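J.: Need coordinates for the below:
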Amino acid sequence: MTGDQESTAEQTQSGGRSRRKLWWPAALAAVVALGLGVPALVSSGTPASGSSSSAPSTDSAEAGFARDMATHHQQAIDMSFIVRDRTQDQAVRTLAFDIINTQANQRGMLMGFLDQWGLTQASAAKPMAWMGHTYEAHDGSLMPGMATNADLDRLRTLSGRDAEVFYLQLMLAHHRGGMDMAQAYVDAAKNDVEKRLAQTMVNGQQAEIDLISSMLTERGAKPTP
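T.: Just a heads-up that it's a prediction; the model follows:
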């Protein structure tokens, strides 16, 4: 092999290692999150698989929060994947990557709770009924802060700075709605493990709200579309 060939091979291997370093921890975190249900529930004293009447009921705040926040998180993940394909701005792409991985991790934990309690991932209850909240769902926006289908369609048509700004505006509203719901569960929680997860969401999303607000200011944009 010539010197040039050896250099090319080393660069290829280095690039492969870099990609693995970027994606492997995130993939591992998602897998670990899915498996946290058993030890987490055991440590909190809550029986697994709905084997006892002390497990949360399907209409409890525990189950309602898990279902609703999983739905709320999924849209944030979807929006973040969209914008990663619409801009090359490193700051926005890094934020989107962080949201994808953090919220996929948390969503896996929420689904794990429901599985261990022997509860379905969906119910006939209206979103946020567990917290006594009423919200007029419309065009795919099921809970406060969620974007509409029209919003998502528009995001898919934008690129560059326009995509960055619209994504940041949508995500700011999304985080505010999600943080309010997480705080409502913290205030009503009966499961210590799920309460700690919800508090983590409150803290993390407040930090990202501050970051997103500053990113909008840097781009000369306002918080709302």
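J.: going forward, measure contacts between C-alpha atoms and count neighbours the same way
T.: Fine.
J.: centre of the chain versus stretch 95-106, how much separation?
T.: Distance, stretch centre to chain centre, for stretch 95-106: 6 Å (CA atoms, centre = their mean, to the nearest Å).
J.: Would you mind pulling the contact partners of that stretch?
T.: Stretch 95-106 has contacts (CA atoms under 8 Å, 6 or more residues apart in numbering) with 26, 29-31, 33-34, 70, 73-74, 76-77, 80-81, 83-84, 197.
J.: Please apply the same query to stretch 194-206.
T.: Contacts to stretch 194-206, defined as CA under 8 Å, 6+ apart, come from residues E62, Q106, H175, R176, M179, D180, A182, Q183, Y185, V186, A189.
J.: any idea which of these is closest to P39?
T.: Q106 (15.5 Å; CA to CA).
J.: hey, where'd the helices end up in the protein?
T.: Counting by DSSP state H, the chain has helices at residues 3-35, 37-44, 61-84, 90-116, 149-157, 160-188, 192-218.
J.: which other helices and strands contact the shortest one?
T.: If contacts are counted by 3 or more CA pairs under 8 Å, 6 or more residues apart in numbering; DSSP states H and E, helix 37-44 sits against helix 90-116, helix 192-218.
J.: so how far is the last one off the chain centroid?
T.: What it means is helix 192-218. Relative to the chain's own centre, helix 192-218 is displaced by 11 Å; criterion: CA atoms, centre = their mean.
J.: another one to check against the first:
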Amino acid sequence: MSTTYDAAVDASSSPDDDEVAPPRRWRPLTLAAAVVAAVLLLTVAFGAGWFAQSRNHPGEGSVEAGFARDMSSHHAQAVEMSMLALNKSTQPDLRLLAGEIVQAQQAQIGMMQTWLRTWGLEPTGHERPMAWMKDGASLLQNGLMPGMASPADMTALRDATGPAFDRLYLRLMQQHHLGGIHMVEGLLAENHDPDVTWLAEAMAKGQRSELEFIQQILTKIGA
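T.: This is a model prediction of the structure:
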């Protein structure tokens, strides 16, 4: 059946007209089908893009997830030790160092925990510490990650005062940073996520600088 527009075109045209008749309008069913097809195409394209993006997130058992979880715990101990230093030490340089460690490592913990949430992962996993790193299990000492202070070390640090506290804190933090840098190097050897690489490299750079500062303070206090 012709539409009103079609009838008007037929009535106003004659066989002798040389002009080309204007094109007919989309019929309702044809237009509806085109709209549905366009919506389906956009939906499929969006869904494919979202699926590809979600697949690219590091998953459970990945190097990136393992590093984020373990380094968060590693950092948490450094923050605890440095908070003790801020409360107990009277050395200006040591207090400056401790303040920098608290600020930097607490911020980095926040970033790593945000990654885990973004990746749809829990803040803690079921694997043993260092399982993400090649030969990582061999680096554990009494279940502790590289450089971490033992429970006995932490008790001694809490009990120490004066110059004895300063020396113990600096020695423990020196070992802590060396262990953390080793973990970063293990991650960089296998990681492919640019954001994780950026943060890990920033960690290593900052901790190497702090190691130099630690040595300067140790020399200054004659330790």
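J.: Can you pull the TM-score for these?
T.: The TM-score (TM-score structural alignment, normalised by the length of the second structure) is 0.73; 173 aligned residues with a CA RMSD of 1.9 Å.
J.: ok so, going back, and the helices of the first structure: which comes nearest Y135 of the first structure?
T.: helix 160-188 (11.6 Å).
J.: how about the closest one: buried residues?
T.: Applying a neighbour-count criterion of 16 or more other CA atoms under 10 Å, one finds 163-179, 181-186 buried in helix 160-188 of the first structure.
J.: ok, now stretch 69-84 of the second structure?
T.: Residues of stretch 69-84 of the second structure classed as buried by neighbour count (16+ other CA under 10 Å): 69-79, 81-84.
J.: Which position in the first structure pairs with G61 of the second structure?
T.: Aligning on TM-score structural alignment places G61 of the second structure opposite D59 in the first structure.
J.: same deal with I101 of the second structure?
T.: Under the alignment (TM-score structural alignment), I101 of the second structure pairs with I99 in the first structure.
J.: And for H74 of the second structure?
T.: By TM-score structural alignment, H74 of the second structure lines up with H72 in the first structure.
J.: Its match and K126 of the first structure, how far apart?
T.: Using CA to CA, to the nearest Å, H72 of the first structure is found at 14 Å from K126 of the first structure.
J.: Equivalent analysis for Q199 of the first structure, please.
T.: For Q199 of the first structure relative to K126 of the first structure (CA to CA), the value is 23 Å.
J.: what about these two, which has more around it?
T.: Q199 (18 against 15; other CA atoms under 10 Å).
J.: Over in the first structure, tell me which residue corresponds to Q207 of the second structure.
T.: By TM-score structural alignment, Q207 of the second structure lines up with Q205.
J.: What's the local residue count around its match?
T.: When neighbours are counted by other CA under 10 Å, Q205 of the first structure registers 20.
J.: Over to the one 10 residues further on?
T.: By the criterion of other CA under 10 Å, M215 of the first structure has 17 neighbours.
J.: Next, the contact list for it, please.
T.: L168.
J.: Which residue of the second structure sits opposite it in the alignment?
T.: By TM-score structural alignment, M215 of the first structure lines up with I217.
J.: List the contacts of stretch 70-77 of the first structure.
T.: In contact with stretch 70-77 of the first structure (CA under 8 Å, 6+ apart) are residues 99-100, 103-104, 106-107, 110-111, 143, 146-147, 171, 174, 178.
J.: and the gap between the most centrally placed residue in the first structure and M109 of the first structure?
T.: Residue closest to the mean C-alpha point of the first structure, counted by CA atoms, centre = their mean, is Q103 at 2.4 Å. Q103 of the first structure is 10 Å from M109 of the first structure, where distance means CA to CA.
J.: Same check on A9 of the first structure?
T.: Counting by CA to CA, the gap from A9 of the first structure to M109 of the first structure is 40 Å.
J.: quick one, which of those two is more surrounded?
T.: Neighbour count, other CA under 10 Å: between A9 of the first structure and M109, M109 has more, with 25 against 13.
J.: Return the residues in contact with that one.
T.: Counting by CA under 8 Å, 6+ apart, M109 of the first structure makes contact with A33, L34, G35, L36, G37.
J.: from those residues, which single one is nearest Q90 of the first structure?
T.: Q90 of the first structure has its nearest neighbour among the contacts of M109 of the first structure in A33, at 27.0 Å by CA to CA.
J.: on that earlier part again, most tightly surrounded among the helices and strands packed on helix 37-44 of the first structure?
T.: Highest mean neighbour count among these (mean count of other CA atoms under 10 Å): helix 90-116, with a mean of 20.
J.: How far off centre is that one?
T.: Using CA atoms, centre = their mean, the offset of helix 90-116 of the first structure from its chain centre is 4 Å.
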